[in-house]
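[1] Below are the sequence and a predicted model for it; my questions follow.
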Amino acid sequence: MASPNGPMLRIAIVGAGTSGLLLTLMLQRQGHRVSLFERSSAPRAEGCGILLVAAGVQAVLEAGVPGLVENLIAAGQKVQTFHIRNLVGRSINSSPAEQRPGEPPGLLIHRSAILKTLWQEVDPDLFHGNCAVANCHQDETGVSVEFSDGRSWQGDLLIGADGIFSQVAMVVAPERHLNYLGDRVWRGVVADDHFCTNGDFFVYARGRGIYANFFDLGRDEQGIAQTHWGFFNEEDLPAERSEQRRLLQEPVPPGALAKLAADAADLIASTPATRVIANWSFDLDPLPRLAIGRIGLIGDAAHAMSSSQARGMTAGLEDALVMARALASFPTDPCAALGAYQTERLPVVHKYQNQSREVSNRVGRSRRPQSQHQAPSSAP
């Protein structure tokens, strides 16, 4: 760890999701002058549940922040058993979750719990809200960012952690574009103490144009048992953005929900609308680079992928860990640090992306995924 009295870089991190927060936390501990910019007005706390695989928990552990991984594990539920069912609810297979000796467990956890755990360790003075990126510029002496409200920042290194609709990424890889995977997706969290319990994860195998999963989130801060669900409906992507946005305000279509086992469909239907989010499913083609000059990418900005392998958030946390280590090795040379980061991470994330897309596109889909050029950051 660099001393606060030693060499320090001026570093901007754009995007206060999990990867941006973990990197901010590690770099502030190294003594760098970090500024964390987020387009939202306040620290992020949105989302539903996630399966954070053991490798993701391990990345948090290796960040070396005392008590951080223990707090994370306490906020989640250890995954115990995976169940695969057909759409009418009959069991196809059940298997216990593997945990190798000496490794942390995989976690079923609410995204907001991960964000809260990380925020508790970050210096709040580093956060700057309402900062939507308008332009980025760099030369041999430094890098600058202009925000849409007229504010600006100048420093030594810029990291884009601003998600799948990243504006920073368009500087690093202007050829970057999105690939539509074929689904309109709804996710929700509902009070439930009987459908999913004891670390269960249920998958309803894809068929008849739908796919669904459910998993136990344990109890919330009020002691209420919670279940996360995801429902995927195969649809063509409307050409007009206004229609895309309109459809994301709708609940799951009754005809699609009727294809699912009745008890599972009833749990989805019982979820308050305020606890449901919807989006269209995209991933990214593997990028030829993760950095250029003094600008680098981590997380979904660099390698957004489908949820089929549960590697998206984990890959971002690993990115943050590798980026922090590269800067510890080159504390006064941001270009060398980004070069080391890219050399290590590029083949790893390409492997993750290719595996996730292969599984996502496997048998059971009635529609072929569609390629789409980069959408703006305000895309649905």
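    Arrived safely, thanks for sending.
[2] contacts, neighbours, all on C-alpha from now
    Noted.
[3] Which neighbouring elements make contact with the longest helix along the chain?
    Using DSSP state H, we find that the single longest helix of the chain is helix 334-360. If contacts are counted by 3 or more Cα pairs under 8 Å, 6 or more residues apart in numbering; DSSP states H and E, helix 334-360 sits against strand 291-292, helix 300-303, helix 312-329.
[4] If we use 6 Å, what do you get?
    The contact analysis (3 or more Cα pairs under 6 Å, 6 or more residues apart in numbering; DSSP states H and E) places helix 334-360 against helix 312-329.
[5] how big is the angle separating the helix it packs on from helix 334-360?
    Here helix 312-329 runs at an angle of 160 degrees relative to helix 334-360 (axes from the mean of the first three to the mean of the last three Cα atoms, to 10 degrees).
[6] okay, pairing it with this:
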Amino acid sequence: MSKNAIIIGGGIGGLAAAIGLRRAGFAVEIFERSPELKEVGSGISLWRNALVALDRLGVLDVAKSRGVAGQKGGFRTPDGKMLLEMKAGAHGDTTAEGIILLLHRAELLSLLLDAVGRDTVTVGTRCVGIDQTERGVTARFENGREVSGDLLIGADGLRSVVRESLFGPAKPNYAGYTTWRAIVPFDISRLSPGETWGRGKRFGQWGMANDRAYWYATQTASEGQGDPPHGRKQGLLDLFRCWHPPVEDLIEATDESAILHNDVYDRPALSRWSVGHASLLGDAAHPMTPDMGQGACQAIEDAVILADCLQANSDIPQALRDYEVRRIPRTSRVVRESRRAAWIAQWSNPLACRFRAALLRSHYVAREQAKQMAWMITPQV
């Protein structure tokens, strides 16, 4: 007799978890609070660790058919000079094609949804709390519905209701900067893939399939500061005036309505994710800043290892403890490294920025960056 799993949250992590749990023999139900399943209009980088995990879930070939692989990027100055090429170290497959795949977040969500089955997801259903006994767990929803199962996974994001139910309320940490993102039709041969670092601001650009570019911009700012009074697009053009091509052209080519704006947050690492028959996954467990490009990658890794642990041990509480023991040290380090990278990248003091540029040009930093990247993208599944 199969066991029943309840997943709260129908994003990338929740859908990946559902695929893995089905393969481990669970009957799965997903509950999403939004009225429809959709992702924001931005790109997502899937590094080698996530690609191997997607292969374990049986969806890598579909993902490759929808994405762009093999882009080599780097860190640049606002006038376009290269500071440091992005490298992944000397272990395993270090060709760009084996390291990173970039695709639209909505396209990744869609292929995961196709794999798990759209009838598995109930939308417009907000979880308000959970209750447990020694034998199972019950999710309570805003509409009065209650659903019971053998296992519950909270994959409900930065402000997770499941996390709060298990460990109490706590505010997320503001990372000190805000970000704008967009996808725009563009000649990707004109791009300079990677990030450009200025004083307290950055601009990133990557090519996508079907002649589209994904770009993002950051600025050190007070929490909740909002957009400039003269508009989001014009404010960005003013902020990045005279930066190397095609920065201004990318902004100019984007409709104002297509530019997303969000403050950036993370949370300190938890010492445990699981209580009884319930646990956390993805941003609900370890929200991180996007500076290492590992948010979705780590969520997909979580999904595969969660399924492995539950398949190896029929005692669900013990399997969940095994899962968190395998995942917490790694994800905690990625959270810390992402926050550290954000802090350095957002420096605004002129002397600090000159020092940063000198460091990035040094052979020592290049070697350390390669080692760090190699560790981070080495498959863990």
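    Happy to help now that I have it. The structure displayed is predicted, hence computed values, not measured ones.
[7] Quantify their similarity with the TM-score.
    The TM-score (TM-score structural alignment, normalised by the length of structure 1) is 0.83; 344 aligned residues with a Cα RMSD of 2.5 Å.
[8] Have a look at how far, on average, the longest helix of structure 1 is from structure 2.
    Aligned to structure 2 and superposed, helix 334-360 of structure 1 gives a mean residue distance of 1.1 Å (mean Cα distance after the TM-score superposition for structure 1).
[9] For that helix, list every residue counted as buried.
    For helix 334-360 of structure 1, burial by neighbour count (16 or more other Cα atoms under 10 Å) applies to 334-342, 345-346, 349-350, 352-357, 360.
[10] Quick one: name whatever helix or strand follows it.
    Once the chain leaves helix 334-360 of structure 1, the next helix or strand it forms, by DSSP states H and E, is strand 370-373.
[11] Where in structure 2 does that following strand align, residue-wise?
    Aligned by TM-score structural alignment, strand 370-373 of structure 1 falls on no residue of structure 2.
[12] by contact count, what packs against that strand?
    Counting by 3+ Cα pairs under 6 Å, 6+ apart, strand 370-373 of structure 1 packs on strand 177-191.
[13] what separates the residue positioned nearest the centre of structure 2 from Val334 of structure 2, distance-wise?
    Closest residue to the average C-alpha location of structure 2: Gly295 at 2.5 Å, with Cα atoms, centre = their mean. From Gly295 of structure 2 over to Val334 of structure 2 the distance is 9 Å, taken as Cα to Cα, to the nearest Å.
[14] Please apply the same query to Ser148 of structure 2.
    The spacing between Ser148 of structure 2 and Val334 of structure 2, counted by Cα to Cα, is 33 Å.
[15] just to revisit the earlier point, map the residue nearest to the centre of structure 2 across to structure 1 for me.
    Using TM-score structural alignment, Gly295 of structure 2 sits opposite Gly312 in structure 1.
[16] burial count for the residue nearest to its match when sequence neighbours are not counted?
    In space, and not counting its chain neighbours, Gly312 of structure 1 is closest to Met305: 6.1 Å by Cα to Cα, 6 or more residues apart in numbering. Using other Cα atoms under 10 Å, Met305 of structure 1 has 31 other residues around it.
[17] Met305 of structure 1 belongs to a strand?
    No. Read with DSSP: H, G, I helix; E, B strand; the rest coil, Met305 of structure 1 is coil and lies in no strand.
[18] hang on, isn't it packed against Asp283?
    Yes. Judged on Cα atoms under 6 Å, Met305 of structure 1 makes contact with Asp283 at a distance of 4.4 Å.
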